[in-house]
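Peer 1: Build me a structure from this.
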Amino acid sequence: MVPDHLNHAWQKAIGLLRHPGAGILLATTSTLVLVLSLVGFTAEKSTERTARKPSLLDLLDEVARDSDPKKVLPGQQPDAPQAESWTSPLAQQCSGIDQSMRSRLLAKRRKLPQLRQSIPADPTNYGDRFRSNPWGQAINPAPRVVVLHETVYSLSSAVNTFLTPHPRDEDQVSYHTLVGLDGSIVDVVDPLKRAYGAGYSAFLGEWAVTNAEFDGSVNNFALHLSLETPDDGHGTHGDHSGYTTAQYDALALVLDGWLERFEIDPAAITTHRHVDLGGARADPRSFSWSDLQNRLAALGRLCQS
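Peer 2: Okay, the predicted model is just below:
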């Protein structure tokens, strides 16, 4: 659309062209050329603004921050303890797709924005992703691993915990997204922010230390998703009856969006049990990788050339 002030100038130029007199005609021609140039320049700039969408790095630049330069510590970040190797249970799959499952998931994906609910956590329970650590060294804040959890108790109990202010660092906790037994999806922390889903943790020998008073963790480069635990699994001991069909559907759809948006390899979907360095975590218990495999394959996420 041509701005009003340029449209007015255009109409004025056309009117002058009809006026007799070579001098006026010459002046009008110059005006017309100028107007055409301005219109072209404005249209080009408008097209540039419309065509260029912010990249992931642009978005991370907006939300990530450097450590406080006034508190930079001498030395360097401690190395993470040697981590266990991770072999993903998810295999490449280009054939043998369950077409009825694919149709169901695609139908749900079209309605996904309406199915999601946002209940933001209290600001004490999440933070910024950091681009540098307390020693002033650059660290990569881009999400590149997905950690699966379970709530241990009900979905509402988890939400209430995240809504409760926790001034003490050691009490702060959150996930980016929760998935209920009925397949409901509750987004708690913006994926561009740092959720406090794992404490002392590492993935493939990598962690990030963002507070020198605490051990490193995967939180600065992780996305955290937690499945609601069934009633027979409340507590931390033993297995339980497992997660519902609706939960696996919703889980696959959330992961599908994250893998696309952040260009994460499906092999980087792991568990809290695996990344935990303290040996105290077992979640998600009773998890079926084959159920997730079938759904991600149906969505075309496991067929890579």
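
Peer 1: contacts and neighbour counts: CA atoms only from here.
Peer 2: Will do.

Peer 1: Let me see the ranges of the strands in the protein.
Peer 2: 116-118, 126-127, 145-150, 177-179, 185-187, 194-195, 222-227, 269-271 (DSSP state E).

Peer 1: Kindly reformat those as JSON lines containing mean neighbour count and distance to residue 91.
Peer 2: What follows is the strands of the chain, written out as JSON lines (neighbours: other CA atoms under 10 Å; distance: least, CA to CA, whole Å):
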{"stretch": "strand 116-118", "mean neighbour count": "15", "distance to residue 91": "28"}
{"stretch": "strand 126-127", "mean neighbour count": "21", "distance to residue 91": "33"}
{"stretch": "strand 145-150", "mean neighbour count": "24", "distance to residue 91": "16"}
{"stretch": "strand 177-179", "mean neighbour count": "27", "distance to residue 91": "24"}
{"stretch": "strand 185-187", "mean neighbour count": "21", "distance to residue 91": "26"}
{"stretch": "strand 194-195", "mean neighbour count": "29", "distance to residue 91": "28"}
{"stretch": "strand 222-227", "mean neighbour count": "28", "distance to residue 91": "21"}
{"stretch": "strand 269-271", "mean neighbour count": "22", "distance to residue 91": "12"}
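
Peer 1: want to try CSV for those, with distance to residue 105 as columns?
Peer 2: Shown next, in CSV, are those (distance: least, CA to CA, whole Å):
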stretch, distance to residue 105
strand 116-118, 15
strand 126-127, 31
strand 145-150, 20
strand 177-179, 15
strand 185-187, 14
strand 194-195, 27
strand 222-227, 18
strand 269-271, 19
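
Peer 1: and of those strands, who's closest to residue 60?
Peer 2: Closest of these to residue 60 is strand 194-195, at 11.2 Å (criterion: CA to CA).

Peer 1: now the other sequence, so there's something to compare against:
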Amino acid sequence: MVRDPLTRRFKHLRRRLEGRHGILAIGSFGLIVSLSSVIWLSSSDVALTQSHHQPSLLELLDQVTSGTPKQLDDASNRMRPDPPESTAWRSPLTRQCKGIDDQIRKRLVKLKSSFKQQREQIAIDPSNYGKRYSVNPWKDSIDPMPRMVVLHETANSLTSAINTFKTPHPNDHDQVSYHTLIGMNGRVVDVVDPLHRAYGAGYSAFLGEWAVTNPEFMGSVNNFALHLSLETPPDGYIGGRHHSGYTEQQYDALALVLEDWMETFRIPSEAITTHQHVDLGGERGDPRSFNWKKLQVRMAALKRLC
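Peer 2: This is a model prediction of the structure:
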């Protein structure tokens, strides 16, 4: 979850950037990521509020944009992968301005009043997430702005997923995380700051776009995606293409999380997709048994489809 001061600061800068492009936009995003990092670390000994030193804009930008991360070194001699083919995505979420379910609207409004306070934040191992990059291995500028949402499922219990994320994974192939998880009872757990990169989808692309951030791997959507996972019901633990589906509480919480991200990052409903769709390996089928109609009525009630 983007904490309130950061959210307001982000929206203010986003408005100021309206109509601007290029280096200014990338630099401003770097500032936001840096501010996010400072706030995210506020629970540790390096909280900004405990220091009298206020970093300058140049210092904040330098923390994110200067230098080249180690995993991007020595990429000049490596062949660039060909860009992925563009696969069409027609969102099941359609425009809806009328026919709003008033009962659902009232329920969501009531839930929204205390939603931010009820969201939990759990720290996970740093090996399972990273920062968003503004350059690729060949030092070309890439856009790290979160601009799409990928829906997943845990394939096991919520507790199991959280324990996996807390476990160190030094091997890049084992690293995994989502930004937010939603339990079957509607419990919302934030584990990766939205301004950081969660490792939710490996070999993946959306509408022909990916970002290569490590020359050892093909590209993925992780550098510009937000990842949200729904807890799988017990009858889905054993695999299969279907299970009993997700609870009403999960769909309510999902709608409110999506509304928050759509507002903060100006993500359109058309950019909410699934792991199954972005996966280029053809191995992912989640979230199984997802009911887009249930999300449709909720997003319409929140006036996000009009």
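
Peer 1: Do you know the score for how well these two fit?
Peer 2: Put the two chains on top of each other and the TM-score (TM-score structural alignment, normalised by the length of structure 1) is 0.79; 253 aligned residues with a CA RMSD of 1.9 Å.

Peer 1: Give me the residue at the spatial middle of structure 1.
Peer 2: Centroid-nearest residue in structure 1, with CA atoms, centre = their mean: residue 191, separated by 3.5 Å.

Peer 1: and the corresponding residue of structure 2 for that residue, how far is that from residue 7 of structure 2?
Peer 2: Using TM-score structural alignment as the criterion, the counterpart of residue 191 of structure 1 in structure 2 is residue 194. Taking CA to CA, to the nearest Å as the measure, residue 194 of structure 2 falls 11 Å from residue 7 of structure 2.

Peer 1: What of residue 13 of structure 2?
Peer 2: Taking CA to CA as the measure, residue 13 of structure 2 falls 10 Å from residue 7 of structure 2.

Peer 1: swap in residue 108 of structure 2?
Peer 2: Using CA to CA, one gets 21 Å for the distance from residue 108 of structure 2 to residue 7 of structure 2.

Peer 1: can you pull out the helices in structure 1?
Peer 2: 4-17, 22-51, 56-63, 99-110, 112-115, 155-163, 245-262, 272-275, 289-298 (DSSP state H).

Peer 1: Looking at those helices, which is nearest to residue 79 of structure 1?
Peer 2: With CA to CA as the yardstick, what comes closest out of the helices of structure 1 is helix 272-275 (15.2 Å).

Peer 1: how about that closest one, aligned to which bit of structure 2?
Peer 2: Alignment of helix 272-275 of structure 1 against structure 2: residues 275-278, by TM-score structural alignment.

Peer 1: to the chain's geometric centre, what's the distance from the matching stretch?
Peer 2: 14 Å (CA atoms, centre = their mean, to the nearest Å).

Peer 1: OK, contacts around the alignment partner in structure 2 of residue 166 of structure 1?
Peer 2: Residue 166 of structure 1 maps onto residue 169 in structure 2, with residues paired by TM-score structural alignment. Neighbour list for residue 169 of structure 2: 127-128, 175 [criterion: CA atoms under 8 Å, 6 or more residues apart in numbering].

Peer 1: isn't residue 227 of structure 2 right next to residue 150, touching?
Peer 2: Yes: using CA atoms under 8 Å, residue 227 of structure 2 is in contact with residue 150, at 5.0 Å.

Peer 1: Give the closest residue to residue 138 of structure 1 in space, chain neighbours not counted.
Peer 2: In space, and not counting its chain neighbours, residue 138 of structure 1 is closest to residue 132: 4.2 Å by CA to CA, 6 or more residues apart in numbering.

Peer 1: Distance-wise, check the one you found relative to residue 233 of structure 1.
Peer 2: From residue 132 of structure 1 to residue 233 of structure 1 the distance is 40 Å (CA to CA).

Peer 1: what do you get for residue 160 of structure 1?
Peer 2: Applying CA to CA, the value for residue 160 of structure 1 to residue 233 of structure 1 is 19 Å.

Peer 1: Same drill for these two, tell me which one is more crowded.
Peer 2: The neighbour comparison of residue 160 of structure 1 against residue 233 (other CA atoms under 10 Å) goes to residue 233, with 20 against 13.

Peer 1: Tell me who's in contact with the more buried one.
Peer 2: Contacts of residue 233 of structure 1 (CA under 8 Å, 6+ apart): 152-153, 239-241.

Peer 1: which of those residues are buried?
Peer 2: Neighbour-count burial (16 or more other CA atoms under 10 Å) is assigned, among the contacts of residue 233 of structure 1, to 152-153, 239.

Peer 1: quick check, nearest of those residues to residue 268 of structure 1?
Peer 2: Closest to residue 268 of structure 1, out of all of those and judged by CA to CA, is residue 152, at 23.2 Å.

Peer 1: counterpart of that closest one in structure 2?
Peer 2: That one, residue 152 of structure 1, aligns with residue 155 by TM-score structural alignment.

Peer 1: Over to residue 123 of structure 1?
Peer 2: Using TM-score structural alignment, residue 123 of structure 1 sits opposite residue 126 in structure 2.

Peer 1: ok, now residue 179 of structure 1?
Peer 2: Per TM-score structural alignment, residue 179 of structure 1 is aligned with residue 182.

Peer 1: what's the spacing between its match and residue 255 of structure 2?
Peer 2: 11 Å.

Peer 1: Check residue 5 of structure 2 too.
Peer 2: According to CA to CA, residue 5 of structure 2 and residue 255 of structure 2 sit 22 Å apart.

Peer 1: Please consider this matter closed, and thank you.
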